[in-house]
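Asker: What follows is a predicted protein model with its sequence.
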Amino acid sequence: MKLSILDQAPVLSGKTPQDALKESMKLAQCGEKLGYTRYWIAEHHDFPGLASSAPEVMLGYIGANTSKIRIGAGAILLPHYKPYKVAETFNMLATLFPNRIDLGIGRAPGGSAEASIALSGNFLENVQNMPNSIKELLHFLYNNYPSDQMFSKITAHPFPSVAPVPWILGTSEKSAVQAAENGTAYAFGHFMSDKDGVEIVNTYRSTFRNNGGIQDPQVIVTISAICAQTTEQAEELALCWFLSKIQTDKGEKNNGIPTIEEVRNYSITSEEEGRIQEMRKKMIIGNPKEVKQQLVELQSMYNADEIMIVTITPSYESRKKSYELIAEEIW
């Protein structure tokens, strides 16, 4: 089974954004040592609890401190940017770190409406233009603009010997169809979607077109997972994340994920308990054997080429340990 890491660069209680970003680099190094296939870092805006607003900057830092693990954005939120600039940025990364760069492409705002306006003006209009933006970006990445079009006269320099590999990320059939029509790899966010993911992934595979990129359809399924030595320890770690997410969703001040000690002294309301049970449905929580079994079942259900794991716990040590335990159990 191929496993990879998705990092959201969480700023934990008592820690700073600088701490979070340094720990992200350490997580990538840990993943490389353990044998994870790739490390992706997400893009968020105006989230005090998440430190990565510019994945492309972090990838330069992480690439320089690793040697072989594939690294990428999960994802660059394309409606905020011009395709040519994205292509230049990732071509430069692919020049610095040959045959290691992935370019995940997403359409979510990644933050508040005000942040979206500050970034790119009319976000909804840019989303509507997303199909054209994807095609434009791919032409720049493959340097294959038709000669009768204006942009055929320019190249997204520096042009690398091996192009970044584009992945379209999504949680709906629309994203699957876009990936299939454009001939890109597809990453489905199981941990973020309430829809029939298997049907969505099957739609991608059945309608995939080879348009000059990858030869055959490739699928990553992303899942939120927390692993600890015992089921009880994993459940406590997960509860810390659940309560933090509930606070954020309510618009309450969130100073980072609460510690295990804070959670043990917290009285959960019936409303919060219902929300926790809903979130649990999209997570894998348990000891190494339990987590392995559920990951194997998930891979089989989707017939996925790879499983990507996002893990947020109240300490960077327990996050790292979760990835270590999973790797040791599976490999």
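Answerer: Looks like it came in fine.
Asker: make it CA atoms for all contacts and neighbour counts henceforth
Answerer: OK.
Asker: Could I get the full set of helices for the stretch 201-331 of the chain?
Answerer: Assigned by DSSP state H, counting those that start in this stretch, the stretch 201-331 of the chain shows helices spanning 231-249, 260-264, 270-280, 288-302, 316-330.
Asker: Could you check the first one and say which residues are buried?
Answerer: Yep, that's helix 231-249 we're talking about. 231, 233-248 (16 or more other C-alpha atoms under 10 Å).
Asker: And for the last one?
Answerer: When burial is assessed from 16+ other C-alpha under 10 Å, helix 316-330 yields the following buried residues: 316, 318-327, 330.
Asker: got the angle for it vs helix 288-302?
Answerer: Angle between the axes of helix 316-330 and helix 288-302 is 70 degrees (criterion: axes from the mean of the first three to the mean of the last three C-alpha atoms, to 10 degrees).
Asker: What helices and strands are in contact with helix 316-330?
Answerer: Using 3 or more C-alpha pairs under 8 Å, 6 or more residues apart in numbering; DSSP states H and E, the elements in contact with helix 316-330 are helix 17-34, strand 219-227, helix 288-302.
Asker: and if you look at the second one?
Answerer: With contacts defined as 3+ C-alpha pairs under 8 Å, 6+ apart, the packing partners of helix 260-264 are helix 231-249.
Asker: ok, now which ones touch Gln29?
Answerer: For Gln29, the contacting residues are 65-66, by C-alpha atoms under 8 Å, 6 or more residues apart in numbering.
Asker: sorry, that was for Gly286
Answerer: Counted by C-alpha under 8 Å, 6+ apart, Gly286 has contacts 226-228, 230-232, 234-235.
Asker: Quick check: which element contains Asn91?
Answerer: Assigned by DSSP states H and E, Asn91 falls within helix 83-96.
Asker: That helix: which residues count as buried?
Answerer: Going by neighbour count (16+ other C-alpha under 10 Å), the buried part of helix 83-96 is 83-84, 86-96.
Asker: check contacts around the residue lying closest to Gly35 once chain neighbours are set aside.
Answerer: Once flanking residues are discounted, Gly35 sits nearest to Ala327: 7.7 Å by C-alpha to C-alpha, 6 or more residues apart in numbering. Under the criterion of C-alpha under 8 Å, 6+ apart, the neighbours of Ala327 are 34-36.
Asker: another one to put next to it:
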Amino acid sequence: MKLSILDQVVMSEGRSAQNAVQETVQLATLAEEWGYTRYWIAEHHDLPGLVCPAPEVLIGLIGAQTSNIRVGAGAVLLPNYQPYHVAETYNLLASMYPSRIDLGLSRSPGGSAEASQALSSNMLQAIYSMPQKLEELLHFIHQDFPRDHTYSSLQAAPVPTIPPVPWILGTSIKSAQLAAKHGLPYAVGHFMNADSSKEAATIYKKQFQATRTLEEPQLVVAASVICAETLEQAEQMARSAQVWSIQREKGELTNGLPSKQTTINYQLTSEEEDKLKDLAKRQLIGTPQTVKKQLQDVAAEFQTDECMVLTNVHSHQDRVASYRLLAEVFSHD
């Protein structure tokens, strides 16, 4: 089974945004050494602790530090932008790093209502027009506007020899249908909602329409994974992101993923303790062999041969170790 990485570029308590970026680039170079297939950067806006509003910037950095691993956005939030600008940007990246650029796309606003308003004067309309924006973007990438179209003579220069590969990301029926209609590869977020993702994946495969660039459905499932030498250590590592989720839900401004000491000292109600247990159920937590079996089960359930792994823990060393242990246990197949 192929393994890939989704990186939300999370800042940890006591660290800076600069540290988070440096750690992302370092992890990407290690991921290439360990045999991961692709490394995607998420886009967020004005969400405390998530420091990347522009995946293309980090894609450029990672591309320069690596040579084989595919690099991409997971995802560009298309309602925020004009398709022509996105096509220009990712065509440039594809010109710089041939055969290595993925262009993940999503309709999510990726931030607060105020951030959405600042990015787009009418975000609701922009989200509603996602299908039209996608069609226009694909025409720019493939240079196949109808001859009578206003943009038929317009190029999203530079035009790469091998264009970036568009993907649709989501967990909904609408995103699945959009990917299927255009014959695009599809990535579903198991870590966001396992049930809706499973339904979306099923619909995607049923409704998929082959194209000249993709003849069969291509599905990736993204899961939250915490891997350590012992179950106790993995559970301890996972608690940081779980407590952080509670903090954000309560509207508490935080400095990123809380440290071990902060999670120990944080007072939780009985209801919040139950929420933590629910959050843990959405993660794959354990030793390398345990997590391997869990991932294989997820892959079998979704009928895919590639899983994308998201690992948010406070310690960068623990995060690196989790990805290394995972790569090692799968390399033994």
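Answerer: Yep, it's here. Fair warning: this is a prediction, and the values are worked out from it, not measured in the lab.
Asker: picking that back up, can you put the helices of the stretch 201-331 of structure 1 in JSON lines and add distance to Ile309 of structure 1?
Answerer: JSON lines is the format used below for these (distance: least, C-alpha to C-alpha, whole Å):
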{"stretch": "helix 231-249", "distance to Ile309 of structure 1": "14"}
{"stretch": "helix 260-264", "distance to Ile309 of structure 1": "22"}
{"stretch": "helix 270-280", "distance to Ile309 of structure 1": "15"}
{"stretch": "helix 288-302", "distance to Ile309 of structure 1": "10"}
{"stretch": "helix 316-330", "distance to Ile309 of structure 1": "8"}
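Asker: Quick one, which of those gets closest to His157 of structure 1.
Answerer: Ranking the helices of the stretch 201-331 of structure 1 by proximity to His157 of structure 1 (C-alpha to C-alpha) places helix 316-330 first, at 36.5 Å.
Asker: how far away is Met25 of structure 1 from Arg38 of structure 1?
Answerer: Distance, Met25 of structure 1 to Arg38 of structure 1, by C-alpha to C-alpha, to the nearest Å: 13 Å.
Asker: What segments of the stretch 1-150 of structure 2 are strands?
Answerer: Residue ranges of the strands in the stretch 1-150 of structure 2, as given by DSSP state E, counting those that start in this stretch, are 2-7, 38-41, 70-77, 101-106.
Asker: Where does the first one end up in structure 1?
Answerer: Aligned by TM-score structural alignment, strand 2-7 of structure 2 corresponds to residues 2-7 of structure 1.
Asker: in the matching stretch, what counts as buried?
Answerer: 2-7.
Asker: residue nearest the centroid of structure 1?
Answerer: Geometric centre of structure 1, nearest residue: Gly74, 3.6 Å, by C-alpha atoms, centre = their mean.
Asker: Dump the strands of the stretch 1-150 of structure 2 into TSV; add distance to Leu47 of structure 2 as well.
Answerer: As requested, the strands of the stretch 1-150 of structure 2 are exported to TSV (distance: least, C-alpha to C-alpha, whole Å):
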stretch	distance to Leu47 of structure 2
strand 2-7	15
strand 38-41	15
strand 70-77	14
strand 101-106	17
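Asker: between these, which one is nearest to Leu61 of structure 2?
Answerer: Each of the strands of the stretch 1-150 of structure 2 has some distance to Leu61 of structure 2 by C-alpha to C-alpha; the shortest is strand 70-77, at 10.2 Å.
Asker: residues touching Ser318 of structure 1, list them.
Answerer: Ser318 of structure 1 is in contact with Ala228, counting by C-alpha under 8 Å, 6+ apart.
Asker: again with Gln65 of structure 2
Answerer: 25, 29.
Asker: Tell me the residue in structure 1 aligned with it.
Answerer: Using TM-score structural alignment, the partner of Gln65 of structure 2 in structure 1 is Asn65.
Asker: what's the spacing between the nearest residue to Phe191 of structure 2 once chain neighbours are set aside and Arg282 of structure 2?
Answerer: Nearest non-adjacent residue to Phe191 of structure 2, counting by C-alpha to C-alpha, 6+ apart: Ala223, 4.7 Å away. Using C-alpha to C-alpha, we find Ala223 of structure 2 at a distance of 8 Å from Arg282 of structure 2.
Asker: Need the residues touching each of the two.
Answerer: Shared contacts of Ala223 of structure 2 and Arg282, defined by C-alpha under 8 Å, 6+ apart, are found at 190-191.
Asker: the more surrounded of those two?
Answerer: Taking neighbours as other C-alpha atoms under 10 Å, Ala223 of structure 2 and Arg282 compare with Ala223 leading, 26 against 16.
Asker: got the contact list for the aligned partner of Ala185 of structure 1 in structure 2?
Answerer: Aligned by TM-score structural alignment, Ala185 of structure 1 pairs with Pro185 of structure 2. Pro185 of structure 2 is in contact with 166-168, 179, 214, 217-219, counting by C-alpha under 8 Å, 6+ apart.
Asker: Tell me which of those fall in strands.
Answerer: In strands, judged by DSSP state E, the following of the contacts of Pro185 of structure 2 are found: 166-168, 219.
Asker: how about JSON lines for these, with distance to Val159 of structure 2 and neighbour count added?
Answerer: Formatted as JSON lines, these follow (distance: C-alpha to C-alpha, whole Å; neighbours: other C-alpha atoms under 10 Å):
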{"residue": "Pro166", "distance to Val159 of structure 2": "15", "neighbour count": "22"}
{"residue": "Trp167", "distance to Val159 of structure 2": "19", "neighbour count": "23"}
{"residue": "Ile168", "distance to Val159 of structure 2": "22", "neighbour count": "26"}
{"residue": "Leu219", "distance to Val159 of structure 2": "27", "neighbour count": "23"}
